[in-house]
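K.L.:
here is a sequence together with a model predicted from it:
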Amino acid sequence: MNKLKIFNDPIYGFITIPNALIFDLIQHKYFQRLRRITQMGMSYLVYPGAHHTRFHHAIGCVHLMKQAVNVLRFKGVTISEDEENALYVAILLHDIGHGPFSHAMEHTIVKGLSHEQISLLFMEQLNKEFNSSLTLAIEIFKATYPKKFMCQLVSGQLDMDRADYLKRDSFYTGVAEGNISSERLVTMLNVVNDSLVVEEKGIYSVEKFLNARRFMYWQVYLHKTGIVAEQLLIRVLKRAKELKNSGVELESSYALNYFLDHNIALEDFNEDIVKLFSELDDFDIISAMKQWQHHTDFVLSNLCKMIINRDLLKIKVKTKKINKDRLQKHLQKLITTHHITKKEAEYFVFMGTISNQAYMPKTQNINILHKSGKIEDIAEASDLFNLKALSKPVTKYYICYPKEKL
């Protein structure tokens, strides 16, 4: 009984821990680390309230999964006790592999590794510690479990992950347009032919969900200031790695120092590397940048000062491709003013693209179950004219360069 604790969550109110295994996983140091990983990376530089963590989010996902299991069972869907527990474990640990500041670290601290791959490594390690009690959860997480709808609850167009983060991120940023009725969406779920469907009366909730997702991506997740801050952070680590490789000493935590010194790829991850990665969090990066802003290296010190003092690069976002002449002009100006090399100037002057697709019908569509028993894609079932437009990817182009003075 002592392990069935209650969390007071600002989004859903009181959340109970479903069983002792979930409690023990939450208590594990690998999961407690998520208290030190910001859910929205550098977005707090735009939305001051966005300081909530991956820990908050994972607990919220378990709450929604509990509701989904109850709803589906009530509607006659067979979910065994083992499958129920596996669903809770899979959704609890789905983000455990996130590095510091969430997505910014994915291709800098480790080489070409996504957080999903690292999450799987953590889950396999925990499975050894917990006497193989996570085996079924790992199958669901990898989408290899025969019951397809269970895999969709963990990772799909209408999964518990998205149902929580949209509502939670909207709350903490104060962006009301992103607020969705997660609980109503979950209540409308059903299973037909082993696939998740939404009952017809939930069609407007799905429309709101897709519109909210589009809005949150353009206004929050892909906000231009957030983009430039994240790019600067990526460049800080890239420069630090470059300096370390050329023999320059840099002060940082033991864990961060190790990942800067070594190029770690998927095949390099063993028990010790997983343990070392678990020691990395936002605080390692922040404290390193506070040290590095005083470094003699022009590039590293200026990049760190920009983030620490929120004095970022200018960013222009366009719907059409940006002329490369503009890039060259800004590069040349920086090289001349500060007497630096082209390679150094490219840390401060660069172009890129951002894209968003609110609904991806080709990968995994959202099906509406009509009262007649007919199943139809949301884009066809909805009378909202813009839903088909949401199915098309939208790409924008940006250029970043320094303000008048570095």
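P.N.:
Happy to help now that I have it.

K.L.:
rest of the way, CA atoms for contacts and neighbours
P.N.:
Will do.

K.L.:
now do stretch 122-130: distance to the chain's middle.
P.N.:
22 Å (C-alpha atoms, centre = their mean, to the nearest Å).

K.L.:
quick one: contacts for Ile366?
P.N.:
157-158, 197-198, 377-378 (C-alpha atoms under 8 Å, 6 or more residues apart in numbering).

K.L.:
pretty sure Leu196 contacts Met188?
P.N.:
No. At 10.3 Å, Leu196 does not count as touching Met188 under the criterion of C-alpha atoms under 8 Å.

K.L.:
report the secondary structure state of the residue nearest to Glu177 when sequence neighbours are not counted.
P.N.:
Spatially, and ignoring its direct neighbours in sequence, Glu177 is nearest to Ala212 (6.2 Å; C-alpha to C-alpha, 6 or more residues apart in numbering). Reduced to three states with DSSP: H, G, I helix; E, B strand; the rest coil, the structure at Ala212 is helix.

K.L.:
list the contacts for Ala212?
P.N.:
166, 177-180.

K.L.:
quick check: most distant residue from the centroid of this structure.
P.N.:
Thr336 (39.0 Å; C-alpha atoms, centre = their mean).

K.L.:
how much space between that one and Ile399?
P.N.:
20 Å (C-alpha to C-alpha, to the nearest Å).

K.L.:
follow-up on the earlier one: just the contacts of Ala212: which are in helices?
P.N.:
The members of these that map onto helices under DSSP state H are Leu166.

K.L.:
in JSON lines, list the contacts of Ala212 along with distance to Asn302.
P.N.:
What follows is the contacts of Ala212, written out as JSON lines (distance: C-alpha to C-alpha, whole Å):
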{"residue": "Leu166", "distance to Asn302": "34"}
{"residue": "Glu177", "distance to Asn302": "36"}
{"residue": "Gly178", "distance to Asn302": "35"}
{"residue": "Asn179", "distance to Asn302": "37"}
{"residue": "Ile180", "distance to Asn302": "40"}
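
K.L.:
related to what we said a few turns ago, and the gap between the residue nearest to Glu177 and Gln219?
P.N.:
For Ala212 relative to Gln219 (C-alpha to C-alpha), the value is 10 Å.

K.L.:
wait, is Thr296 part of a helix?
P.N.:
No. If the criterion is three-state DSSP, then Thr296 is coil and not within a helix.

K.L.:
let me see the contact set for it.
P.N.:
Per C-alpha under 8 Å, 6+ apart, neighbours of Thr296: none.

K.L.:
could you check how far it is from Glu346?
P.N.:
In terms of C-alpha to C-alpha, Thr296 sits 18 Å off from Glu346.

K.L.:
also this one, for the comparison:
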Amino acid sequence: MSTNTNKLKILNDPVYGFITTPNSLIFDIIEHPYFQRLRRVTQMGLSNLVYPGANHTRFHHAIGCMHLMEKAVQVLRTKKVLISTDEATALYLAILLHDIGHGAFSHALENSIVDHISHEEISLKFMHVLNKEFEGKLNLAIEIFTGKYHRKFFNQLISSQLDIDRLDYLKRDSFYTGVTEGNISSDRIIAMMHVKNDELVIEHKGIYSVENFIIARRLMYWQVYLHKTSLVAESMLVGILKRAKELAKKGVELPATKPLYYFLYNQISKENFTDQTLDIFSKLDDYDVLSAIKEWTNHQDKVLSKLSQMLMNRNLLKIEIQDTAFTKGYQQKIIDKIQNKLQLSKTDLSYFIFTDSVSNQAYNTQKPIKILTKKQELKELAKASDQLNLQTLTKPVIKYYFCYPKKLILD
């Protein structure tokens, strides 16, 4: 790269307007192939099957988070919170890279591609490799990301109930889906941030904005992230990858790009997730998965081909959702009816008929948001709030869903 390259680029973001890269190190990280991959990983999985505008990527989100972190640093500095240039850069790097470990289609395939290794763990692996490449310039960012830095509020900015990550994704996802209930005032919340006893707190004037944030998050989960059509589509996507891996295990040949082929034909877990594996993972994105599914629509395996056809054509399974678990009797009645018609084995049938549950907790009192009162005392949000009974939002809400074919699907 030429030494004359202008590294203080301006990006035009539809949510915040112009975003400037803070320094040349940040620019070089953004330019890195590991980070550029995020342009090819959708932020919201298959939510675009419900909200056609939801096609934004992890790249959009990460850049937005960096922008909001800059604002937070500026606000805290004006309130006499000392943050050095190195600490500020480390915060930008940590938030920029917090999602770099997401696999194709984000959360939908978290346990389908690799076994029992979270995207946070993969993010950390990426950060360590980048740190070597950039000669230790990410040391402080890694300390903050892992919560090992002595100033604890830095980690709260990255990961807490009112972190920069949530402030961006709620506003961004609301914008791209058109679900206005999620449109929080991230600027207002950031303007109300302060630090007391090394804790990230919100000044009392910001309490209504925080209440609105909690409500918006709850509504976005039920209306968008856990929308029943998204649930059934993502379950089918997981089923497709599960079937493909089963066939791969039996030695059945499956058309796939090299990165996807590697993860289909190798059992990857924490124990054998090497730097070489990471490099292959860095080349795997939504395009690999979608192109494979298009190919698999014509595969000789009936289950794989039918699931692939259904997903590609948005001919999804029927989904019922309710507050109580579906009785065994009700499930068996539908299973018997379909099994008699389709003559499928129990294993094959489980790809088309299944039940599961989802849970949403709007506010977790175990990791409380602290409000700084006029008397400079700290109060937990649920106790400081006078307008809203937040206690009702602290209980996890569980919903159960049951999926099965709308009609005969293997004719």
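P.N.:
Structure's in. What do you need? From a predicted model like this one, the values you see are computed outputs, not experimental measurements.

K.L.:
and the TM-score between these chains?
P.N.:
Taking TM-score structural alignment, normalised by the length of structure 1 as the basis, the two superposed chains have a TM-score of 0.99; 405 aligned residues with a C-alpha RMSD of 0.9 Å.

K.L.:
tell me the spacing between the counterpart of Ala72 of structure 2 in structure 1 and Arg162 of structure 1.
P.N.:
For Ala72 of structure 2, the aligned position in structure 1 is Ala68, judged by TM-score structural alignment. To Arg162 of structure 1, Ala68 of structure 1 is 14 Å away according to C-alpha to C-alpha.

K.L.:
with structure 2 overlaid, how far apart is the one helix or strand Asp169 of structure 1 maps to on average?
P.N.:
Under the criterion of DSSP states H and E, Asp169 of structure 1 resides in helix 160-173. Here the mean offset of helix 160-173 of structure 1 against structure 2 after fitting is 0.2 Å, by mean C-alpha distance after the TM-score superposition for structure 1.

K.L.:
and that helix, which stretch of structure 2?
P.N.:
Aligned by TM-score structural alignment, helix 160-173 of structure 1 corresponds to residues 164-177 of structure 2.

K.L.:
ok now the matching stretch, how far from the chain's centre?
P.N.:
Worked out by C-alpha atoms, centre = their mean, stretch 164-177 of structure 2 lies 11 Å from the chain centre.

K.L.:
if we look at that stretch, which residues are touching it?
P.N.:
15, 44, 51-56, 61, 64-65, 68-69, 95, 157-159, 180-186, 216-217, 220.

K.L.:
next one: Tyr169 of structure 2 from Leu8 of structure 2, what distance?
P.N.:
Counting by C-alpha to C-alpha, the gap from Tyr169 of structure 2 to Leu8 of structure 2 is 25 Å.

K.L.:
these two: who's more crowded?
P.N.:
Tyr169 (21 against 13; other C-alpha atoms under 10 Å).

K.L.:
now the more buried one: how far from Ile335 of structure 2?
P.N.:
Distance from Tyr169 of structure 2 to Ile335 of structure 2, by C-alpha to C-alpha: 39 Å.

K.L.:
so what corresponds to His194 of structure 2 in structure 1?
P.N.:
Counting by TM-score structural alignment, the partner of His194 of structure 2 is Asn190.

K.L.:
could you find the closest non-adjacent residue to its match?
P.N.:
Val197 (5.3 Å).

K.L.:
and the one you found, how far from Leu189 of structure 1?
P.N.:
On the measure of C-alpha to C-alpha, Val197 of structure 1 and Leu189 of structure 1 end up 6 Å apart.

K.L.:
for those two, indicate the residue with more neighbours.
P.N.:
Legend: neighbour count by other C-alpha under 10 Å for Val197 of structure 1 and Leu189, higher for Val197 (24 against 21).

K.L.:
after superposing, tell me the mean distance of whatever helix or strand that one lives in to structure 2.
P.N.:
Counting by DSSP H and E, the element that carries Val197 of structure 1 is strand 195-199. Taking mean C-alpha distance after the TM-score superposition for structure 1, the mean distance separating strand 195-199 of structure 1 from the aligned residues in structure 2 is 0.3 Å.

K.L.:
ok, now stretch 115-127 of structure 1?
P.N.:
So stretch 115-127 of structure 1 averages 0.6 Å relative to structure 2 (mean C-alpha distance after the TM-score superposition for structure 1).

K.L.:
where in structure 2 does that stretch align, residue-wise?
P.N.:
Counting by TM-score structural alignment, stretch 115-127 of structure 1 pairs with residues 119-131 of structure 2.

K.L.:
and the aligned partner of Ser357 of structure 2 in structure 1, how many residues sit next to it?
P.N.:
With TM-score structural alignment as the criterion, the equivalent of Ser357 of structure 2 in structure 1 is Thr353. The burial count assigned to Thr353 of structure 1 is 13, neighbours taken as other C-alpha under 10 Å.

K.L.:
tell me the secondary structure at Thr353 of structure 1.
P.N.:
Per three-state DSSP, Thr353 of structure 1 ends up strand.

K.L.:
next one: Gly182 of structure 2 from Glu143 of structure 2, what distance?
P.N.:
Where Glu143 of structure 2 is concerned, Gly182 of structure 2 sits at a distance of 32 Å (C-alpha to C-alpha).

K.L.:
and Asp86 of structure 2, by the same measure?
P.N.:
Applying C-alpha to C-alpha to Asp86 of structure 2 and Glu143 of structure 2 gives a distance of 13 Å.

K.L.:
neighbour-wise, which of the two wins?
P.N.:
When neighbours are counted by other C-alpha under 10 Å, Asp86 of structure 2 and Glu143 differ, and Glu143 comes out ahead with 16 against 12.

K.L.:
now for the equivalent of the more buried one over in structure 1: which residues touch it?
P.N.:
Aligning on TM-score structural alignment places Glu143 of structure 2 opposite Glu139 in structure 1. By C-alpha under 8 Å, 6+ apart, the residues touching Glu139 of structure 1 are Tyr145.

K.L.:
secondary structure element for Glu139 of structure 1?
P.N.:
Here Glu139 of structure 1 is assigned to helix 135-141, by DSSP H and E.

K.L.:
count of residues packed around the corresponding residue of structure 1 for Thr373 of structure 2?
P.N.:
Using TM-score structural alignment, the partner of Thr373 of structure 2 in structure 1 is His370. Applying other C-alpha under 10 Å, we find 16 residues neighbouring His370 of structure 1.

K.L.:
from what I can see His370 of structure 1 touches Glu200, true?
P.N.:
Yes. Between His370 of structure 1 and Glu200 a contact is recorded at 5.0 Å, counting by C-alpha under 8 Å.
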